[in-house]
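Undergrad: need coordinates for the below:
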Amino acid sequence: MLKFSYHLFFPLILLINTSVFTQTSEEKINNLTEEINQLDQQKEQLYQKLETYKLTKLREDLYKYGLPKANDNEEIIHHAAMSLVYSEPHEQAKWVAHIILPDIINGKTGRTNDFREDSLVKTGSATEIDYFLKTKKEDGNYEYDGFGYDRGHLAPSADFRWSKKALSESYFYSNMSPQLAEFNREKWGELEDILRGYIYNNPTTQLYVVTGPLLNDTLPKIERSVNKVSIPAYYYKVVMDLTNQKAIGFIMPNQKINYPLNNYAVSIDEVETATGIDFFYQVEDEQENALESQKNITDWLPEKQKNDVQPLYQPDLPKGVYNTIQAKRLMGSNRKVTIAGTVVSSKETRNGHLFLNLDINYPNHIFTIAIWKQNILNFSYNPHDMLLHQTIYVTGKIADFDGIPTMILDNEKAIEIQAKEKYKLVIGDED
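TA: Predicted coordinates for the structure are as follows:
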């Protein structure tokens, strides 16, 4: 009779058991990678659900406070993160309302450029062929024949970079209006950037924004457009911060703008007068009246721009005196001219040279006075202390310093300090 030897078979049993549970390094990597992929999928699903909840909350807030009052014959079209009233005679929105959320701070969704017709506009919205023609060439590339205007967003796509759905919907043609490139890509874009910057500086609030063109029956059309899209002469934007009880409006001409934004800051009341639209009518009356009368742009500017002032209105100046906007075209003329402006900042370099900026602070400065160290002794006063915040006339030749009109002064005789005056501002004057 054979006897079973436990000691003989134990190593073999142990070997079999450990081989079952032992994994190679490659198998461990593959298994862990699979777990991570599953977690990523779950995370993406949670982010999508979170985005849905945020869009729902946004619409609740927008419908509660952010929509203008529609006329009886107007239909409000609602999308995921913006609402609008479409003007069929002009083939663009009369207004578009949206909210800028603090989520833009960490938003990473980029431009989609998926311009398309808005199917919710029952009469049909504008389309691609209202702005340009596209012809496919033999090599497969496209040749574009533009009609001279950007497809300007009313509610900017960058305001929705936290949501793929909302950002994509901002490319509906119902959210487009024909804007000159030098307007859309410059001053209009600067205004949009400032509002997003406001959120960066105030991350616990959200901005209610309504944007649109000033529409009337006399506007010209894009003649080559199929639907004859109107070309607005002016655009408006109204903004409200309920958390901090601030509001402001802007009316800006559809053209190249040389003046700073504070030239175009108005109260919401003034925009309502210009448009006939009752904007934030759902806000309690007393609060609405207080908000819609405000127009203090310094509340909205980055800290470094808060001391900027508007250049003096050229027609108000004496003959032969130019404002700081005009200085650039006189740069390098090698003749003495007189420039008028307000000294908003000064800087003394480590070498002792003094630079005074008129109207607009560095780094956006548009005209500078330079006084070299050896010439400061020719002044009977300290130029920084005496001239800061003063409106002055300064006479001399204008040199080109890295593209900035700069006047180099030897003594105080070139400077005439002006009495404080209130200068007129006319919206749209860009001579």
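Undergrad: contacts and neighbour counts: CA atoms only from here.
TA: Noted.
Undergrad: the longest strand in this protein is where?
TA: strand 337-348 (DSSP state E).
Undergrad: tell me what it is packed against?
TA: Applying 3 or more Cα pairs under 8 Å, 6 or more residues apart in numbering; DSSP states H and E, we find strand 337-348 packed against strand 321-323, strand 354-358, strand 391-396.
Undergrad: and it, how far from the chain's centre?
TA: 28 Å (Cα atoms, centre = their mean, to the nearest Å).
Undergrad: residues of that strand that come out buried?
TA: Across strand 337-348, burial judged by 16 or more other Cα atoms under 10 Å covers 337, 338, 339, 340, 341, 342, 343, 344, 345, 346.
Undergrad: if I look at the nearest residue to the fourth one once chain neighbours are set aside, how far off is residue 220?
TA: It stands for residue 340. Excluding the flanking residues, the one nearest residue 340 by Cα to Cα, 6 or more residues apart in numbering is residue 393, at 4.5 Å. Distance of residue 393 to residue 220, computed by Cα to Cα, to the nearest Å: 41 Å.
Undergrad: still on that earlier bit, any chance of CSV for the buried residues of strand 337-348, columns distance to residue 247?
TA: Below are those laid out as CSV (distance: Cα to Cα, whole Å):
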residue, distance to residue 247
337, 40
338, 38
339, 34
340, 32
341, 28
342, 27
343, 28
344, 25
345, 27
346, 31
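Undergrad: going by distance to residue 241, which of those wins?
TA: The nearest member of the buried residues of strand 337-348 to residue 241, counting by Cα to Cα, is residue 344 at 28.2 Å.
Undergrad: please look at that closest one and residue 368 and confirm they touch.
TA: No. Taking contacts as Cα atoms under 8 Å, residue 344 lies outside contact range of residue 368: 10.4 Å.
Undergrad: list residues touching both of these two?
TA: 356, 357, 358 (Cα atoms under 8 Å, 6 or more residues apart in numbering).
Undergrad: so where do the helices sit in the stretch 101-250 of the chain?
TA: 164-169, 181-182, 188-201 (DSSP state H, counting those that start in this stretch).
Undergrad: to compare against the first, here's another:
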Amino acid sequence: MKKQALTIALCLFTSSVFATSCPQHYFSGQEPGLTIPLQQNREICYTVFATGYSDATRTAFYSAEHLIKKNVLAAKKLKREDSFHEDPNLPDSAQAKLTDYKGSGFDRGHLAPNADMPTKQAQYESFSLANMVPQLHVNNAGIWSEIESTVRNMATTYGDVYVVTGGLYNASTQTIKNRIPVPNALFKAVYVPKMKEAGVFISDNNSSGSYKVISVNQLKKLSGIDVFPSLPNQKKELAMELPEVKQKDHKPAKFTLKNLLGK
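TA: Alright, predicted model coming up:
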């Protein structure tokens, strides 16, 4: 696929809620709030999703989407065209490079999935390395792929859902090429306007094939990210009953928050 010029808005932001350049991608027009100090962060506004990006780690700490039924149906008609690329809208010092992932043993794991993208432009944007984290292939192509599919099915069932996806890290986090941190686990937070409920899928970045559902406030404690800041606190305290993710050898009963991050 021929590279296309990306129409991207970049703006610096701090650890508090800021005036987003693309409110359409967030529930109530508010981007996730950060309760952890991060430096040189950027909001990157793409066609159908937005990314919260850290210059310091050269990776996204979240990507957010307002996933709607018509986009999911349109995405099904698009043939996947891999076009992984360095994001030209970032300064060179803040960019992840294709060479960072080469020979690393990790996939370039989408946060906002290619299969959510309704147009070729949006598909191309999803292959920016700014929308990637290092992910083990067995997780990326296994349970995580099933979680992504489950969320798309939720969008077609309910008409629309708001989604925020990111990685979880701790003191044992490794890096590739001494540049890019590898998340210990990944999360996908979902808010369903029709139900007025939210929940979070969370899965270790390993070969276990397991996942757990937690609340928005539990995620906030683990990640330092308030994924839906305008959601009433009582809604954040309760995890909605998300659809079961079916996969061979899935053993959710053995998955605990204690082993999630190696604590």
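Undergrad: which one of residue 393 and residue 220 of the first structure has more residues nearby?
TA: Ranked by neighbour count (other Cα atoms under 10 Å), residue 393 of the first structure and residue 220 place residue 393 first, with 19 against 14.
Undergrad: which parts of the stretch 101-250 of the second structure are strands?
TA: 107-110, 132-135, 160-168, 175-176, 180-181, 185-192, 197-204, 212-214, 225-226 (DSSP state E, counting those that start in this stretch).
Undergrad: could these be laid out in TSV, adding mean neighbour count?
TA: Compiled in TSV, the strands of the stretch 101-250 of the second structure are given as follows (neighbours: other Cα atoms under 10 Å):
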stretch	mean neighbour count
strand 107-110	21
strand 132-135	26
strand 160-168	25
strand 175-176	16
strand 180-181	18
strand 185-192	24
strand 197-204	25
strand 212-214	22
strand 225-226	21
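Undergrad: mind putting the ones you listed in CSV, distance to residue 96 of the second structure included?
TA: Below are the strands of the stretch 101-250 of the second structure laid out as CSV (distance: least, Cα to Cα, whole Å):
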stretch, distance to residue 96 of the second structure
strand 107-110, 11
strand 132-135, 9
strand 160-168, 16
strand 175-176, 11
strand 180-181, 7
strand 185-192, 19
strand 197-204, 23
strand 212-214, 30
strand 225-226, 22
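Undergrad: okay, the residue nearest the centre of the second structure and residue 253 of the second structure: tell me how far apart.
TA: Centroid-nearest residue in the second structure: residue 165, 2.3 Å away (criterion: Cα atoms, centre = their mean). Distance of residue 165 of the second structure to residue 253 of the second structure, given as Cα to Cα: 23 Å.
Undergrad: what's the answer for residue 117 of the second structure, then?
TA: Noted for residue 117 of the second structure: a distance of 33 Å to residue 253 of the second structure, by Cα to Cα.
Undergrad: the second structure: matching residues for the longest strand of the first structure?
TA: Across the second structure, nothing matches strand 337-348 of the first structure (TM-score structural alignment).
Undergrad: cool, and stretch 373-390 of the first structure?
TA: No residues of the second structure are matched to stretch 373-390 of the first structure when aligned by TM-score structural alignment.
Undergrad: mind listing what the aligned partner of residue 217 of the second structure in the first structure touches?
TA: Per TM-score structural alignment, the equivalent position to residue 217 of the second structure in the first structure is residue 269. Contacts for residue 269 of the first structure (Cα under 8 Å, 6+ apart) come out as 292, 293.
Undergrad: 10 Å - rerun?
TA: Contacts for residue 269 of the first structure (Cα atoms under 10 Å, 6 or more residues apart in numbering) come out as 238, 248-249, 275-279, 288-289, 291-295.
Undergrad: out of the strands of the stretch 101-250 of the second structure, flag the one nearest residue 30 of the second structure.
TA: Comparing these by Cα to Cα, strand 225-226 comes nearest, at 10.5 Å.
Undergrad: the closest one vs the first structure, average offset?
TA: Superposing on the first structure and averaging over aligned pairs (mean Cα distance after the TM-score superposition for the first structure), strand 225-226 of the second structure comes out at 1.6 Å.
Undergrad: name the helices or strands packed onto that strand?
TA: Under the contact criterion of 3 or more Cα pairs under 10 Å, 6 or more residues apart in numbering; DSSP states H and E, strand 225-226 of the second structure touches strand 33-34, helix 216-223.
Undergrad: columns distance to residue 43 of the second structure on top of the ones you listed, output as a markdown table?
TA: What follows is those, written out as a markdown table (distance: least, Cα to Cα, whole Å):
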| stretch | distance to residue 43 of the second structure |
| --- | --- |
| strand 33-34 | 12 |
| helix 216-223 | 18 |
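Undergrad: of all the ones you listed, which lies closest to residue 231 of the second structure?
TA: helix 216-223 (9.5 Å).
Undergrad: was I right to think residue 50 of the second structure contacts residue 61?
TA: No. Residue 50 of the second structure is not in contact with residue 61 according to Cα atoms under 10 Å; the separation is 11.2 Å.
Undergrad: looking at those two, which is more packed in?
TA: residue 50 (29 against 25).
Undergrad: which residue lines up with that one in the first structure?
TA: Match for residue 50 of the second structure (TM-score structural alignment): residue 83.
Undergrad: wait, doesn't that match sit right on residue 62?
TA: Yes. At 8.4 Å, residue 83 of the first structure counts as touching residue 62 under the criterion of Cα under 10 Å.
Undergrad: now for these two: what residues contact both?
TA: With Cα under 10 Å, 6+ apart, residue 83 of the first structure and residue 62 have common neighbours 97, 98.
Undergrad: which stretch among the strands of the stretch 101-250 of the second structure comes nearest residue 99 of the second structure?
TA: With Cα to Cα as the criterion, residue 99 of the second structure lies closest to strand 175-176 of those, at 10.3 Å.
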